[in-house]
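Chemist: Mind folding the following:
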Amino acid sequence: MTTQLRLTETVGTLVRDHPALATLFERARIDYCCGGRQTLAEACAQQGIDPQGFLQELEAALETAPVASMEVAYDSLTALIDHIETVHHAYLHQELPHLEARVAQVVAAHGHKDARLGQLQSCVAALAAELQAHLQKEEQILFPLLRQLEADPNSTLRSFIQAPIACMEQEHQKTGAALAQLRRLTDDFTPPAWACNTYRALLAGLLRLEQDLHQHIHKENNLLFPRAIAEL
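Modeler: Take a look at the predicted model:
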């Protein structure tokens, strides 16, 4: 039986309820994490995509790869936070230094061939610094607060939850803008003909970074934060 989707549903909700759709949204360059509150119709209009045609493509994908809601996989806020930290935070802590080192090698070897490589290095460095500070705020302030509030819903700390969540969402918007800049500077992560293996590895790493951050931010913006506000 075909799953009936609606153009009035938000893209964040669609990926929350049907995680397999994330791949199609990635291909269509539809932002389902930072832009998760826009409707499917709005997202298609923004990208110049035929909404009815794309809707049918999404529904066809669900026929061949039906999946359960991502939300039901985590029976508590703490379980979802643990997942975000062990999967996405751990990945960033490990990968960001490697990406910074790799882009420095590429600039040293090939910076004279493409002036944008210097801009790419600056963008990667700025994004890494912002993400490291962001992770620290979540790990030391927001996530412990959410765990504590789930353990004790009557805690007086409830009144403090909105501000740090709003701050994290604003920082997610900056991350989305930085990822868009990385794409522009690398021609959608496409290696030039003269690219060495290190350059190609850098571009593959940046693409993986983008994909992981899309999933990471989606899980926070469209699952964790709304659920925390509703339940607490």
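Chemist: make it CA atoms for all contacts and neighbour counts henceforth
Modeler: Will do.
Chemist: Any idea how many residues pack against the closest residue to A125 other than its chain neighbours?
Modeler: Excluding its sequence neighbours, the residue lying closest to A125 (CA to CA, 6 or more residues apart in numbering) is E100, at 6.4 Å. By other CA atoms under 10 Å, the residues close to E100 number 18.
Chemist: From L223, how far out is E100?
Modeler: 30 Å (CA to CA, to the nearest Å).
Chemist: Over to E59?
Modeler: Counting by CA to CA, the gap from E59 to L223 is 22 Å.
Chemist: this one next, for a side-by-side:
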Amino acid sequence: MTDLTVWQTAPFDAIIDHILPRYHETHRRQLDEILPLAEKVARVHAQTFNPQILPLVQYIDSELRGHMMKEERMLFPMIKQGVGRGAAMPIKVMMHEHQDHEQAITQLTELTDNFTPPAHACGSWQRLYANLRELTEDLRNHIELENEILFARVMQL
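Modeler: Below you'll find the model as predicted:
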């Protein structure tokens, strides 16, 4: 995981201003590449590519984009405005969605044999798994920063 100590005492605005480009914008770029790649690999390798992977990637794409939009439009502005514990309910909702994201990551990791492409995998398939590994690592770090630092500190107010 990532070193969170730098964020232990950082102002909430600074944490949010870090999360938006480092994680939200990064995830959108990652998903913009991953989804068409997953569709291509599923189509070209329909006989050997696990049929559960594409729907799971589509689910992750949809859920993560919706989740980030809710944080950007509702929760983060509340935190920046100093609402504090008044943001408890949206924080609980976001943390519950984080659990859903973690479950999807676990399922994806299992379905891809820990993002290990088979020996016969083409370059696109290999790139897909490498990109999925990077997305899931970033997403885990993202969730950890929000849950363990930002949300925990806001809830202590």
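Chemist: counterpart of M95 of structure 2 in structure 1?
Modeler: Per TM-score structural alignment, the equivalent position to M95 of structure 2 in structure 1 is E169.
Chemist: and P11 of structure 2, what pairs with it in structure 1?
Modeler: Checking TM-score structural alignment: P11 of structure 2 goes with S76.
Chemist: Matching P144 of structure 1 against structure 2, which residue comes up?
Modeler: Under TM-score structural alignment, P144 of structure 1 pairs with P77 in structure 2.
Chemist: gap between the host helix or strand of its match and the chain center?
Modeler: According to DSSP states H and E, P77 of structure 2 maps onto helix 76-80. In terms of CA atoms, centre = their mean, to the nearest Å, the centre of helix 76-80 of structure 2 is found 20 Å from the chain centre.
Chemist: helices and strands around it, which ones?
Modeler: helix 12-19 (3 or more CA pairs under 8 Å, 6 or more residues apart in numbering; DSSP states H and E).
Chemist: Show me what the helix it packs on is packed up against.
Modeler: helix 76-80.
Chemist: For Q148 of structure 1, see how far away the residue minimising distance to the centre of structure 1 is.
Modeler: The structure's structure 1 has its C-alpha centroid closest to H214; by CA atoms, centre = their mean the separation is 1.8 Å. H214 of structure 1 is 27 Å from Q148 of structure 1, where distance means CA to CA.
Chemist: How about I229 of structure 1?
Modeler: As judged by CA to CA, I229 of structure 1 and Q148 of structure 1 stand 14 Å apart.
Chemist: Could I get the full set of helices for structure 2?
Modeler: With helices called from DSSP state H, structure 2 shows them at 12-19, 26-44, 53-70, 76-80, 88-111, 123-144, 152-156.
Chemist: report the angle between the axes of the second one and helix 123-144?
Modeler: An angle of 150 degrees separates the directions of helix 26-44 of structure 2 and helix 123-144 when computed by axes from the mean of the first three to the mean of the last three CA atoms, to 10 degrees.
Chemist: So which bit of structure 1 is helix 26-44 of structure 2 matched to?
Modeler: The aligned range for helix 26-44 of structure 2 is 91-109, by TM-score structural alignment.
Chemist: Would you mind getting the average deviation of that stretch from structure 2?
Modeler: Stretch 91-109 of structure 1 differs from its equivalent in structure 2 by a mean of 0.8 Å after superposition (mean CA distance after the TM-score superposition for structure 1).
Chemist: Report the buried residues of that stretch.
Modeler: Neighbour-count burial for stretch 91-109 of structure 1, with 16 or more other CA atoms under 10 Å as criterion, is recorded at 92, 95-96, 99-100, 102-107.
Chemist: And for stretch 44-56 of structure 2?
Modeler: Neighbour-count burial for stretch 44-56 of structure 2 [16+ other CA under 10 Å]: 49, 53-54, 56.
Chemist: same check, this time on stretch 157-174 of structure 1
Modeler: 158, 161, 164-165, 168-169, 171-172, 174.
Chemist: One more: stretch 100-110 of structure 2?
Modeler: Buried residues in stretch 100-110 of structure 2 (16+ other CA under 10 Å): 101-102, 104-105, 107-109.
Chemist: Now do it: everything it contacts.
Modeler: Contacts to stretch 100-110 of structure 2, defined as CA atoms under 8 Å, 6 or more residues apart in numbering, come from residues 53, 56-57, 60, 64, 115, 136, 140.
Chemist: Great, nothing more from me.
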